[in-house]
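# Sequence first, then the predicted structure:
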Amino acid sequence: MDYDNEQSEETKNEWQNDPNNWIWGIFYYNPKDKRLFAPKKIKEFGYTTNFANRHAVFALIILMITLIVIGRHLN
C-alpha cells in the first residue's frame, strides 16, 4: 500500500458528502477512494461497502456466503 498517496480526512469527508458518489442514495461508489469500507452518510449508522473497489465487493460476497453456510448449519 502506498502511504504517500493517502488522501486527507478532509478529502474523504468531501467524497462522503458528494451525492455523485452515492447510487440511489444508499450504495457508495467512488473509484478514487481506495478504502474497502467507508462510513455511511450518517456516520453513526456504521460503514458501507465501496462498490467501486473490487476487493470490497469480493469481501462482501465472502461474508454473505459465510453467513449463509453458518445459518444453514444452525438449523
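In hand now; what should we look at?
# Please make it C-alpha for all contacts and neighbour counts, starting now.
Fine.
# Ile42: what's it in contact with?
With contact set as CA atoms under 8 Å, 6 or more residues apart in numbering, Ile42 has no partners.
# quick one: it and Gln16, what's the gap?
According to CA to CA, to the nearest Å, Ile42 stands 10 Å off from Gln16.
# Likewise for Tyr47?
Plainly put, Tyr47 is 11 Å away from Gln16 if you go by CA to CA.
# need the longest helix for the protein.
The longest helix of the chain (DSSP state H) is helix 54-74.
# So which other helices or strands are in contact with that helix?
Contact here means 3 or more CA pairs under 8 Å, 6 or more residues apart in numbering; DSSP states H and E; on that basis helix 54-74 packs against strand 47-49.
# okay, now the one to match up with it:
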Amino acid sequence: MDEPDIYDPKHWKWSTFYYNQGDKNWFVPGKEGLGLRPNFAHKSIQFIFGLILIITTVLILYNLDVLKF
C-alpha cells in the first residue's frame, strides 16, 4: 500500500491543519520540517483538542470570575 503524501496541499486546510482520512498516523511532520502536526481526520484527535479547548475556556472564565464553583 502506498504511503499518503503528507505534503499534498489538498490535505492541508488553511495551510495549517492536516486532515487526511487515508492516513493512519495521528501525527505527521510539519510542512516546514519542524515539529509534528496532528491529523484532524481522526476522531480521537478531535476529541482531545476539543477537551483541551473546553478546559482552557472554563479555566479562563473561572479566573475572570465569570464562573464560580
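Sure thing, it's come through. Quantities reported herein were computed from a predicted structural model and do not represent experimental measurements.
# Could you get me the TM-score between them?
Overlay of the two chains. TM-score (TM-score structural alignment, normalised by the length of structure 2): 0.66; 63 aligned residues with a CA RMSD of 2.3 Å.
# Which position in structure 2 pairs with Asn50 of structure 1?
Using TM-score structural alignment, the partner of Asn50 of structure 1 in structure 2 is Asn39.
# how many neighbours does its match have?
Asn39 of structure 2 has 23 neighbours, counted by other CA atoms under 10 Å.
# ok so, going back, any shared contact partners between Tyr47 and Gln16 of structure 1?
Common neighbours of Tyr47 of structure 1 and Gln16 are listed as Pro39, Lys40 (criterion: CA under 8 Å, 6+ apart).
# ok, these two, which is more surrounded?
A count of neighbours by other CA under 10 Å puts Gln16 above the other of Tyr47 of structure 1 and Gln16, at 22 against 14.
# secondary structure class for the closest residue to the more buried one other than its chain neighbours?
Closest residue in space to Gln16 of structure 1, ignoring its immediate chain neighbours: Lys41 at 6.7 Å, by CA to CA, 6 or more residues apart in numbering. Following DSSP: H, G, I helix; E, B strand; the rest coil, Lys41 of structure 1 is assigned to coil.
# Quick check: Lys41 of structure 1 touching Asn17?
Yes - the pair Lys41 of structure 1 and Asn17 passes the contact test of CA atoms under 8 Å, sitting 7.1 Å apart.
# which one of the two has more residues nearby?
Using other CA under 10 Å as the criterion, Lys41 of structure 1 and Asn17 rank with Lys41 on top: 20 against 14.
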